[in-house]
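Enquirer: Following is a predicted model, sequence given first.
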Amino acid sequence: MEFCWNLNGEAYPDILEQTKTADANQFDAALIVSLQQAMDPWILATQLAASTNRLRFLVAQNTNSAQPAHTAKAVNTLNSIAGNRIDLNIVTGSSHFELHKEGIVDHHRDRYRRTEEFVRILGQAGEDSITHEGEFYRLRQYRVKPQAPPPRLFVAGSSPEALAIAARHADFSVVYAADFESTGRAFASAKRQAAQLGRRIRCGLLIDVIARPTTEAAWQAAEALGASFGRSDKKMKSLLLKSIDSVGIAEHRRLLAYPDHRVDRHLWSGIAQVSTAHALSIVGSYRDVMDTIQRYHELGADYFLLSGMAGDREIERIGQYVLPALKTSDQEVAP
């Protein structure tokens, strides 16, 4: 199993501190998002890679606002500088409201056709030159310089289109966390489609964590977090759900319908009241969190993208009390 911390915040000093804390607390990687309100992911990744020696960086690239050839050049350049520690997370966008700000009005299916063309071009980055005549991109004898070992490619999305693209082209399929049954079906679909093509694919899960020494303390933290959500933030999320065509985020509606937002013994959907990405938190003692992560692992998750909305010390709690045991058990069962 690999564990990636989801960097958040708008101020660079805060992001840098999170990065160094993740690096010191057994995380394998840090996710750098691609959002309109966030810093440019490539500039940020360059700075953070220069500030660390071991940590990998999973750099998100939105196919609605980037060119595949330029993306290949950027990741190769940074990998040449940073010792091949950069992976690519391909995202497609989810909210009509946000996409319209950039003049993007394409339907969900059209955006995923663009994404597939995008990743197909990325797959040719190691060739002498790329000539491509497609629906969205046209290249004529384009040479990607510098050359570097190809990055690991992640395709994010819970829709059938996203799973199919990941199965055909990616190293990892990343989905938003849902209940165990739904998540297991998504992983099985991606792996089955990849196997039909003679490929192997690994699966990743985006999920929040509220870990405390005891189960009771964790649920108290979850309830306090839920009580802190303002009416205006909840209203904005409600409006977002009306404009969303992301399958993973649209699933928030169903998960929010559970009584007290308790989806399972240690799964809480309270953050879906305000979060535009996360649907679930794992809530419980350190042992509870380990067991829940292990259950998702048994369903097919090898890569966990974790966040901690309930507290600024979640990185340390997870890194010191959860990850060591999981990594030890993972090594013990490795062939």
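Expert: Now that the structure is in, tell me what you want to look at. Residues are numbered from 1 along each chain as shown.
Enquirer: Please count neighbours and contacts with C-alpha atoms only from this point.
Expert: OK.
Enquirer: In this structure, which strand is the longest?
Expert: Taking DSSP state E as the criterion, the chain has its longest strand at strand 202-212.
Enquirer: residues in contact with it?
Expert: The contact list for strand 202-212, computed with C-alpha atoms under 8 Å, 6 or more residues apart in numbering, reads 171-177, 187, 191, 218, 221-222, 278-286, 289, 300-310, 314, 317-318.
Enquirer: Mind naming the longest helix for the protein?
Expert: Using DSSP state H, we find that the single longest helix of the chain is helix 180-196.
Enquirer: where do the strands sit along the stretch 201-335 of the chain?
Expert: 202-212, 262-264, 267-268, 281-285, 301-307 (DSSP state E, counting those that start in this stretch).
Enquirer: related to what we said a few turns ago, buried ones in the longest helix of the chain?
Expert: Using 16 or more other C-alpha atoms under 10 Å as the test for burial, helix 180-196 gives Thr183, Gly184, Ala186, Phe187, Ala188, Ser189, Ala190, Lys191, Arg192, Gln193, Ala194.
Enquirer: helix/strand/coil for the nearest residue to Ala82 once chain neighbours are set aside?
Expert: In this structure, Ala82 finds its nearest non-sequential neighbour in Ala49, 6.2 Å apart by C-alpha to C-alpha, 6 or more residues apart in numbering. Secondary structure, DSSP: H, G, I helix; E, B strand; the rest coil: Ala49 is helix.
Enquirer: how close does Ala49 sit to Leu78?
Expert: Using C-alpha to C-alpha, to the nearest Å, one gets 9 Å for the distance from Ala49 to Leu78.
Enquirer: Contacts for stretch 12-25 next, please.
Expert: 5, 7-9, 29-30, 48, 51-52, 54-55, 315-316, 319-320.
Enquirer: Any of the residues you listed buried? List them.
Expert: Neighbour-count burial within those applies to Trp5, Leu7, Asn8, Ala29, Ala30, Leu48, Leu55, Ile315, Glu316, Gly319; the criterion is 16+ other C-alpha under 10 Å.
Enquirer: What about those residues, which are in helices?
Expert: Judged by DSSP H, helices contain the following of those: Leu48, Ile315, Glu316, Gly319.
Enquirer: Make CSV from those residues and add distance to Arg152 to it.
Expert: Formatted as CSV, those follow (distance: C-alpha to C-alpha, whole Å):
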residue, distance to Arg152
Leu48, 19
Ile315, 24
Glu316, 27
Gly319, 24
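Enquirer: and Ala166, that one's in a helix?
Expert: Yes: the assignment for Ala166 is a helix, going by three-state DSSP.
Enquirer: What residues does it make contact with?
Expert: Contacts of Ala166 by C-alpha under 8 Å, 6+ apart are Phe154, Val155, Ala156, Phe172, Ser173, Ala190, Ile201.
Enquirer: try this one side by side with the last:
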Amino acid sequence: MSQSEQPLAAPEREGTMIVGATVRTLGAWPSGWRYPGAHHDPRQDPAALRRLAGVAEAAGLHFLFFGDWLATGAEFEHTDPYLLARVEPFAAISFLAAVTERIGLIATVSSAHAEAYSTARSSASIDLLSDGRCGLSISSGSEPRSAANFGWDRVNGDEDRIAASDEFIEILRGLWDSWDDDAFLADQDSGRLIDPAALHQLNFVGSYRASAGPLNVVRPPQGHPIISVVGSAPSARALAIRQADLSFFSPDGLADAIDFYAEAKRQAARLGRDPDHFLLVTPILPIVAETREKAWSVYDRLVDLVPVETAAGVDGGLALPAGRTVRRLAGLLGVSLNGVLIDEAVPLKMAARFSQLGSDLVDLVRSRSGRTIGGYRPVTYRHLLVAHAVAAPVLVGSAGDIADYMETWYRHRATDGFTVLSAFIGEQFDTFAELVIPELKRRGVFPSEYTGRTLRENLGLPRPASVFSREDQTVG
């Protein structure tokens, strides 16, 4: 982790940070599943999910987030193995709702390929069955392979897909409000089960979507399940500012995050939203151990497990991605690597000839592993290649190191919290929960226990009034 982002004089900030977890059962590190003891078989996902949810809930994490991608391909084996085969998000959160009690459960749905009515029905049902712990992440993206799985022969442009997502969310909210909270009278003496005036027809007709309603599920315990949007692209950012309760974004460092955060809050306020009710969360991939040196050892082992060329043209027959070659590394460093073996230490004379990008990679390796050119723990060519290949927000260190980073970002208003990507499911996720979360609690920047019953309450978000109500029914 970058020492430049350690806290010096962090400003005061009221409240506590949000911490959730992004669930990738085969790990967020390209070959994390190879680590000894790591979960590595998708056929055993039910047990892995149950165990992970138990650890996360015991630690007090706010939510588990399930991303999605509606296609697969063998090429992901060495880059994104979690995309090869995964439990469908609604099925996953339904399963976990039955074995957890407090933690929020967020499922991704594609507004390009899903129907709003069925999504509203499923999410309202899960919210009811989980006692108010359901959230949705709205994905507006599509690409040719996913589109083909739904019989499409083309992919709509960004403008159309974002506009369709806006309408998708409007329909969801309208359908969730089909029934007033007090619509079911259940008056056994009079025989009146419902108040007919408390049932509302939606009759939404937009440019891309339409739905008549009403929904055949009672109003969810949260009023509206949490809506989240992923992405820092301008179109996704604009959608989040207009519509989301929770926005996942990936900034390029602390300064960029502070600027992004402040501007997003300002734009939300200009739209008439309460900025405090629009939350921004950024991903981290922590590799943590009892000491910084032990964390470096875990990182080194993970680096060793990433398949790369051992020498020019030697890839072990694994059909490696293009970015895992010695030739690619030579291009990045701006030097010839003829005859170089991937696990050799980088000589000082060679490093002095590196391009600016090569020097940046040396700094990145140092921040992640403590290795230095010519040091007792030298930088190897493998470390440089893997640092480039794994474009993730990796933090390596002790619980104090990781907590320092998170506290700095939170207190400087660079984010409202974090979603944790675990290198692999098993020891690494457990260690984060057992070491980092208690440290954050000790510092007073993470709640000591769940403060509410619903996901909204635990995130500090109000329960929205019905879109059909003329009175302010908002409950804090």
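Expert: Here it is on my side, so go on. Owing to the predicted nature of the structure, the values given are computational and were not obtained by experimental measurement.
Enquirer: what's the TM-score here?
Expert: Superposed pair, TM-score by TM-score structural alignment, normalised by the length of the first structure: 0.82. Supporting alignment: 314 aligned residues with a C-alpha RMSD of 3.1 Å.
Enquirer: the inter-axis angle of the longest strand of the first structure versus strand 301-307?
Expert: Interaxial angle of strand 202-212 of the first structure relative to strand 301-307 (axes from the mean of the first three to the mean of the last three C-alpha atoms, to 10 degrees): 40 degrees.
Enquirer: Strand 202-212 of the first structure maps to which residues in the second structure?
Expert: Under TM-score structural alignment, strand 202-212 of the first structure corresponds to residues 279-289 of the second structure.
Enquirer: on that earlier part again, export the buried ones among the contacts of stretch 12-25 of the first structure to CSV and tack on distance to Gln124 of the first structure?
Expert: Converted to CSV, these look like this (distance: C-alpha to C-alpha, whole Å):
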residue, distance to Gln124 of the first structure
Trp5, 29
Leu7, 30
Asn8, 32
Ala29, 26
Ala30, 26
Leu48, 28
Leu55, 27
Ile315, 37
Glu316, 40
Gly319, 37
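Enquirer: The longest strand of the first structure vs the second structure, mean deviation?
Expert: Here the mean offset of strand 202-212 of the first structure against the second structure after fitting is 1.2 Å, by mean C-alpha distance after the TM-score superposition for the first structure.
Enquirer: Run the angle between that strand and helix 180-196 for me.
Expert: 160 degrees.
Enquirer: follow-up on the earlier one: I'd like to know how many residues surround the aligned residue in the second structure for the residue nearest to Ala82 of the first structure.
Expert: Under the alignment (TM-score structural alignment), Ala49 of the first structure pairs with Ala97 in the second structure. For Ala97 of the second structure, the count of nearby residues is 22 (other C-alpha atoms under 10 Å).
Enquirer: Quick one: list the elements packing against the top helix by length along the second structure.
Expert: Longest helix of the second structure, by residue count under DSSP H: helix 158-176. Helix 158-176 of the second structure sits against helix 116-129, helix 234-243, with contacts defined as 3 or more C-alpha pairs under 8 Å, 6 or more residues apart in numbering; DSSP states H and E.
Enquirer: and the shortest one, which stretch of the first structure?
Expert: Under TM-score structural alignment, the match for helix 234-243 of the second structure in the first structure covers residues 160-169.
Enquirer: for the longest one, same thing?
Expert: Against the first structure, the aligned range for helix 116-129 of the second structure is residues 68-81 (TM-score structural alignment).
Enquirer: buried residues in that stretch?
Expert: By 16+ other C-alpha under 10 Å, the buried positions in stretch 68-81 of the first structure come out as Pro68, Ala69, Thr71, Ala72, Lys73, Ala74, Val75, Asn76, Thr77, Leu78, Asn79, Ser80.
Enquirer: Repeat that for stretch 106-126 of the first structure.
Expert: So, applying 16+ other C-alpha under 10 Å, buried residues of stretch 106-126 of the first structure: 108, 111-126.
Enquirer: how distant is stretch 418-436 of the second structure from the center of its chain?
Expert: 13 Å (C-alpha atoms, centre = their mean, to the nearest Å).
Enquirer: actually stretch 383-392 of the second structure, not the one I typed
Expert: Centre-to-centre, stretch 383-392 of the second structure and its host chain are 20 Å apart (C-alpha atoms, centre = their mean).
Enquirer: Ok, stretch 183-191 of the first structure next?
Expert: With C-alpha atoms, centre = their mean, you get 16 Å for stretch 183-191 of the first structure.
Enquirer: what stretch of the second structure does that stretch fall on?
Expert: Aligning stretch 183-191 of the first structure against the second structure (TM-score structural alignment) gives residues 257-265.
Enquirer: what about the matching stretch, how far off from the first structure?
Expert: Looks like 2.4 Å for stretch 257-265 of the second structure (mean C-alpha distance after the TM-score superposition for the first structure).
Enquirer: got a list of contacts for that stretch?
Expert: In contact with stretch 257-265 of the second structure (C-alpha under 8 Å, 6+ apart) are residues Arg237, Ile241, Pro251, Pro275, Phe278, Leu280, His412, Arg413, Ala414, Thr415.
Enquirer: How many residues are close by Arg242 of the second structure?
Expert: Neighbour tally, Arg242 of the second structure, other C-alpha under 10 Å: 16.
Enquirer: ignore the last one, Asp252 of the second structure
Expert: 9.
Enquirer: ok, now which ones touch it?
Expert: Asp252 of the second structure touches nothing, counting by C-alpha under 8 Å, 6+ apart.
Enquirer: in a helix, that's where it is, yeah?
Expert: No: Asp252 of the second structure: not assigned to a helix; according to three-state DSSP it is coil.
Enquirer: which residue in the second structure lines up with Leu280 of the first structure?
Expert: Using TM-score structural alignment as the criterion, Leu280 of the first structure maps onto Pro393 of the second structure.
Enquirer: do you know how far that match is from Leu364 of the second structure?
Expert: Separation of Pro393 of the second structure from Leu364 of the second structure (C-alpha to C-alpha): 11 Å.
Enquirer: When these two are compared, which one has more neighbours?
Expert: Under the neighbour definition other C-alpha under 10 Å, Pro393 of the second structure and Leu364 were set side by side, and Leu364 has more, 20 against 17.
Enquirer: Next up, the contacts around the counterpart of that one in the first structure.
Expert: Superposed on the first structure with TM-score structural alignment, Leu364 of the second structure falls opposite Arg262. Neighbouring residues of Arg262 of the first structure by C-alpha under 8 Å, 6+ apart: Trp268, Ser269.
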